[in-house]
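Chemist: quick one, structure for this:
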Amino acid sequence: MTGQEDDRLYSDPRLVDFYDLENGWGPDTRYCAELARTAGSVLDFGCGTGLFLAGIADGRPMVGVDPADAMLDVALRRDKGDRVRWVNGDIRNIRLGERFDLVSMTGHAFQCLLTDADVAAALDTIAAHLTPSGQFIFDSRNPVRREWEGWTPEASRRIVAHPVYGDVESWNDITFDEDTGIVCYETAYRLPSGETLSSHSSIRFIDQAQIAGLIARAGLVVDIWLGDWSGAPFEPQSKEIIPLGRLA
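Modeler: Down below sits the predicted model:
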């Protein structure tokens, strides 16, 4: 099971709007856009609202895969969204029958895979869609940083400027299971009317050694481990775990 199933953040159009406001272009999409410059084709898993692929669409074959129709509806309506093929699918089992020069998964979508079996299936899917010289890249937060400890209501409270609702108060709250590494978190938005929109998500934190083992079992090899999206090499205390690799 993935952390997106039954999560209103990915299915309620009002919450999808907030997702887009809080997840714009960042270091991850900029880094992947640079990687994509020399790729003849791009496949993006967990594409969400299509910000990344629509932003680089230029006529090359590009496919975005996501399990949330509400997200894909936004992707299709984007400027240049019609230049990308959007597919509703689950990374654990989808097979497009095509191979790509770059397979990406950003925005910590990897962490929505909540078991080793889920991760193994996803990595098999990545391997099945890579050209012989193709590259894959994804990101996962480093559990040693215990980032979830800053996702309490007090620490995460913020104002989100919404084009329709105006300034909206937002916050998160979490529970953490030390045995599984799974964080269950709530995202809440209190509208000026007093109504509160909320969603509940689950993500998993696993360490670099465990990710490396699962990657190797999928017939993939990592050329470089990055510790952030600026290109710094991975170190034990790095914020991110980012493998950039290819077929073995």
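Chemist: from here on, just use CA atoms for contacts and neighbour counts.
Modeler: OK.
Chemist: which residue packs closest to the residue most central in space within the chain, ignoring adjacent ones?
Modeler: With distances taken as C-alpha atoms, centre = their mean, the residue of the chain nearest its centroid is A109 (2.7 Å). With sequence-adjacent residues excluded and distances taken as C-alpha to C-alpha, 6 or more residues apart in numbering, A109 is closest to G46, at 5.9 Å.
Chemist: for the comparison step, fold the sequence that follows:
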Amino acid sequence: MFLDVFEDNLEKNADPLKYDELYNNYKEDLDFIQKSAGTTTQPIIELACGTGRLTIPMAEKGYTMYGVDLHQGMLNLAIQKASASNVHIHFSKQDCTQLDLPIKSPLIFMVANSFQHFLTNQSQSALFKSVKSYLLPNGEFIFDTRNPILKELSVIDEIEETHTNRMNQVVTEKHREVYNHQTQILECTTVQETNINNVISTYKDSISLRYTYPMEIRRLLSEHNFELVAMYGSWKNAPLTKDSESMIIHCRLIL
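Modeler: Coordinates of the predicted model:
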């Protein structure tokens, strides 16, 4: 249903190796997820699993893992990494709003603010319906999303950075972020100019990110028969405040 929309919003993650290099050492969400998984021996599902940053260490801990992502390049790298770690994970390319899996799970999770790729109320609802179909009774869904801080979103953010890449070429990156208060979508654009033997090569990418407010999250949960277990301001269980950078939502399916 939303496949084309999601695939058109993957420019920022076009290079799986670069993505993996940037985020592979981040562990705070992993600690939270592992504690939530506890001692279950039933399969666990990660949505938008990317290069396997969480799926692989979870499998190394002995959990049976299913990883779903829309980006085949990310999945290919995840499969390579899993093989190198000598763990077996059920990876598949799927639209999270139309999951097709052979199992049900007591725990489904989605991290790295992937929830922001669901740009409309319709797609968010479709996600919850799909998740619900693959949760066991009283199963739990954990996800995160950036907290909308209005004082930051109300201004156009423009940053210019210059660095030298691995080939000793000078690279200038111009970042621009503009928030639409009606759609609640932040449009992020980067123009990269690389000096190659005094010839400038230009590359542009963009991404759209939806910001969802806490009361909207509560409405979604209520509409789809989930109860809120906790809503935190960080993966370290910090209280959620108006200045929190993140919202960590831990909810449970009510049957």
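Chemist: buried ones in stretch 67-81 of the second structure, by neighbour count?
Modeler: Along stretch 67-81 of the second structure, these residues count as buried under the neighbour rule (16 or more other C-alpha atoms under 10 Å): 67-71, 73-79, 81.
Chemist: quick check: the two most widely separated of these?
Modeler: For the buried residues of stretch 67-81 of the second structure, the farthest-apart pair by C-alpha to C-alpha is L70 and K81; their separation is 17.7 Å.
Chemist: the residue nearest to A109 of the first structure - how many residues pack around it?
Modeler: By other C-alpha atoms under 10 Å, 25 other residues sit near G46 of the first structure.
Chemist: kindly report the same for the one 5 residues further on.
Modeler: For L51 of the first structure, the number of neighbouring residues by other C-alpha under 10 Å comes to 19.
Chemist: what's the spacing between the alignment partner in the second structure of it and L240 of the second structure?
Modeler: Superposed on the second structure with TM-score structural alignment, L51 of the first structure falls opposite R53. Distance of R53 of the second structure to L240 of the second structure, computed by C-alpha to C-alpha, to the nearest Å: 25 Å.
Chemist: what does L127 of the second structure give?
Modeler: Relative to L240 of the second structure, and taking C-alpha to C-alpha, L127 of the second structure is found at 24 Å.
Chemist: and what of Y23 of the second structure?
Modeler: 24 Å.
Chemist: report the contact partners of A33 of the first structure.
Modeler: 52, 56 (C-alpha atoms under 8 Å, 6 or more residues apart in numbering).
Chemist: in the helix or strand encompassing it, which residues are buried?
Modeler: Taking DSSP states H and E as the criterion, A33 of the first structure maps to helix 27-36. Under the neighbour-count criterion of 16+ other C-alpha under 10 Å, helix 27-36 of the first structure has 28-29, 32-33, 35-36 buried.
Chemist: following element in sequence after that helix, please.
Modeler: Following helix 27-36 of the first structure in sequence, per DSSP H and E, is strand 42-45.
Chemist: average separation of that next one from the aligned part of the second structure, please.
Modeler: Superposed on the second structure, strand 42-45 of the first structure shows a mean distance to its aligned partners of 0.9 Å (mean C-alpha distance after the TM-score superposition for the first structure).
Chemist: related to what we said a few turns ago, pick the one among the buried residues of helix 27-36 of the first structure closest to I203 of the first structure.
Modeler: D28 (18.4 Å).
Chemist: against D228 of the first structure, how distant is the closest one?
Modeler: Applying C-alpha to C-alpha to D28 of the first structure and D228 of the first structure gives a distance of 9 Å.
Chemist: what's the local residue count around Q124 of the second structure?
Modeler: Neighbour tally, Q124 of the second structure, other C-alpha under 10 Å: 18.
Chemist: do L214 of the first structure as well
Modeler: 18.
Chemist: was I right to think P137 of the second structure contacts N225?
Modeler: No. Using C-alpha atoms under 8 Å, P137 of the second structure is not in contact with N225; the gap is 11.3 Å.
Chemist: residues in contact with the residue opposite E11 of the second structure in the first structure once aligned?
Modeler: Aligned counterpart of E11 of the second structure in the first structure: L9 (TM-score structural alignment). Applying C-alpha under 8 Å, 6+ apart to L9 of the first structure gives the contacts 15-16, 19, 198-200.
Chemist: and what about L9 of the first structure, helix, strand or coil?
Modeler: helix (DSSP: H, G, I helix; E, B strand; the rest coil).
Chemist: for G150 of the first structure, see how far away it is.
Modeler: With C-alpha to C-alpha as the criterion, L9 of the first structure and G150 of the first structure are 20 Å apart.
Chemist: hey, where'd the helices end up in the stretch 101-250 of the second structure?
Modeler: For the stretch 101-250 of the second structure, the helices defined by DSSP state H, counting those that start in this stretch cover 121-133, 150-153, 214-223.
Chemist: helices or strands next to the strand or helix carrying A70 of the first structure in the packing?
Modeler: Secondary structure assigned from DSSP H and E places A70 of the first structure in helix 69-77. Here helix 69-77 of the first structure touches helix 13-22, strand 85-88, going by 3 or more C-alpha pairs under 8 Å, 6 or more residues apart in numbering; DSSP states H and E.
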